[in-house]
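> coordinates for the following, if possible.
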Amino acid sequence: MKTYNAPHDVEHKWVVIDATDVVVGRLASYVAKRLRGKHRADFTPHIDTGDFVVVINAEKAKFTGNKLADKTYYRHTGHPGGIKETTAGKILSGRFPERAIEMAVKRMMPKESPLARTQYKKLRVYAGSEHPHEAQQPEAVDFAAMNSKNVRVA
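Reported below is the predicted structural model:
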């Protein structure tokens, strides 16, 4: 029996996902899977077989339960005692709402490897409905219709 290896010249598709009223964690899980290429039959762990993913309307994404008020994100300034914290609600209503989805996806990707960094760079998240990737002819994926749990109606 022979182990199958995907070719190094894999063709990466472009995918557009609308995040309107979609649960952030479920969306992040799906996006991480597409970025890694685990949805493909020829997935190989050491080769980048993933797609380019464009997420639009990130500001309209939803959290379930009390996560808007309770979920806390931490960062460190690099100075002693420089830990800062913010909530998911502040991030979504703030200046860069796309960071909530970016952080969720990044934390679902493999850690500390050049391949993981390359795969993560194929993610583009935009707060509004406009994106500059029409020239790549991205395929629209209706993530909200895949499962009734994917959408949270406020």
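
> CA only for contacts and neighbour counts going forward, please
Noted.

> what residues of the helix ranked longest in the chain count as buried?
Using DSSP state H, we find that the single longest helix of the chain is helix 24-36. Neighbour-count burial for helix 24-36 flags Val24, Gly25, Arg26, Leu27, Ala28, Ser29, Val31, Ala32, Lys33, Arg34, Leu35, Arg36 (criterion: 16 or more other C-alpha atoms under 10 Å).

> tell me the helix or strand right after that helix.
strand 52-56 (DSSP states H and E).

> show me the contact partners of the following helix or strand past that next one.
Following strand 52-56 in sequence order, the next helix or strand is helix 67-70 (DSSP H and E). Residues from elsewhere that reach helix 67-70 (C-alpha atoms under 8 Å, 6 or more residues apart in numbering): Thr87, Ala88, Gly89, Lys90.

> cutoff 6 Å now
Ala88, Gly89 (C-alpha atoms under 6 Å, 6 or more residues apart in numbering).

> now stretch 97-107
Ala28, Ala32, Ala58, Glu59, Ile91, Val125, Ala127.

> can I get the residues you listed in JSON lines with distance to Asp48?
Shown next, in JSON lines, are the contacts of stretch 97-107 (distance: C-alpha to C-alpha, whole Å):
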{"residue": "Ala28", "distance to Asp48": "18"}
{"residue": "Ala32", "distance to Asp48": "13"}
{"residue": "Ala58", "distance to Asp48": "25"}
{"residue": "Glu59", "distance to Asp48": "29"}
{"residue": "Ile91", "distance to Asp48": "31"}
{"residue": "Val125", "distance to Asp48": "20"}
{"residue": "Ala127", "distance to Asp48": "27"}
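
> structure for this one too, so we can compare:
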Amino acid sequence: MRTTYMAKTNEVQRDWYVIDAEGKTLGRLATEAATLLRGKHKPEFTPHVDTGDFVIVINCSKVVLTGKKLEQKKYYRHSGYTGGLKVTKASDMIKNKPEEMVFKAIKGMVPHTKLGDAQIKKLRVYAGPEHEHQAQQPKNWELKS
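Presented below is the predicted three-dimensional model:
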């Protein structure tokens, strides 16, 4: 009788990948990054075990939003006090905090559980082309679109 393979946490081989966001669509970029973080690209993927890899996203300031999203998309946050709703348009966000915009897009595609919290900690996002993880010898990851 065959049994289903279940990956063990200590047996997982983790790699480092660099994704260049220049000229890429935000949603497609976030989908690929979330897939790498979760480990769904590996044959030993197990839903309840963190089998994902580390992901570095560079050039976030050059990411593309399609349609009218640059003017119509809004990011909300609340201070917790009465009348404390803060609204930021995507055009302001890409100008001031592009790495936060990409981070939020990727975080929304990872499970909202303790496992997802562990997976999102393996994400590094940078606005420019430079990153500080050369020692890990990251591999380039080309998007499928």
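
> and the TM-score between them?
Overlay of the two chains. TM-score (TM-score structural alignment, normalised by the length of the second structure): 0.95; 143 aligned residues with a C-alpha RMSD of 0.9 Å.

> just to revisit the earlier point, the longest helix of the first structure vs the second structure, average distance?
Its aligned residues in the second structure lie a mean 0.5 Å from helix 24-36 of the first structure after superposition (mean C-alpha distance after the TM-score superposition for the first structure).

> tell me the one of the buried residues of helix 24-36 of the first structure nearest Met109 of the first structure?
Ala32 (6.1 Å; C-alpha to C-alpha).

> show me what contacts the residue in the second structure that that closest one lines up against?
In the second structure, the residue matched to Ala32 of the first structure (TM-score structural alignment) is Ala34. Counting by C-alpha under 6 Å, 6+ apart, Ala34 of the second structure touches Ile106, Val110.

> which parts of stretch 55-74 of the first structure are buried?
Under 16+ other C-alpha under 10 Å, the buried positions of stretch 55-74 of the first structure are Val55, Ile56, Asn57, Ala58, Glu59, Lys60, Ala61, Lys62, Phe63, Leu68.

> how much space between the last one and Gly25 of the first structure?
Right, Leu68 of the first structure. Distance, Leu68 of the first structure to Gly25 of the first structure, using C-alpha to C-alpha, to the nearest Å: 13 Å.

> equivalent analysis for the fifth one, please.
To Gly25 of the first structure, Glu59 of the first structure is 14 Å away according to C-alpha to C-alpha.

> for the closest residue to Tyr126 of the second structure other than its chain neighbours, what are its contacts?
Nearest non-adjacent residue to Tyr126 of the second structure, counting by C-alpha to C-alpha, 6 or more residues apart in numbering: Ile58, 4.9 Å away. Applying C-alpha under 6 Å, 6+ apart to Ile58 of the second structure gives the contacts Asp20, Tyr126, Gly128, Pro129.

> corresponding residue for Thr46 of the second structure in the first structure?
With TM-score structural alignment as the criterion, Thr46 of the second structure matches Thr44.

> list the contacts of that match.
Here Thr44 of the first structure is in contact with Ala6 (C-alpha under 6 Å, 6+ apart).

> gap between the spatially most central residue of the second structure and Asp117 of the second structure?
Closest residue to the average C-alpha location of the second structure: Ile106 at 3.4 Å, with C-alpha atoms, centre = their mean. Computed as C-alpha to C-alpha, the Ile106 of the second structure to Asp117 of the second structure distance reads 12 Å.

> same check on Val87 of the second structure?
Counting by C-alpha to C-alpha, the gap from Val87 of the second structure to Asp117 of the second structure is 25 Å.

> kindly report the same for Glu44 of the second structure.
Taking C-alpha to C-alpha, one finds Glu44 of the second structure at 21 Å from Asp117 of the second structure.

> and for Arg124 of the second structure?
14 Å.

> settle it for me: which of those two has more neighbours?
Arg124 (17 against 13; other C-alpha atoms under 10 Å).

> skip the chain neighbours and tell me the closest residue to the more buried one.
Ile56 (4.7 Å).

> tell me which residue of the first structure lines up with that neighbour.
Counting by TM-score structural alignment, Ile56 of the second structure corresponds to Val54 in the first structure.
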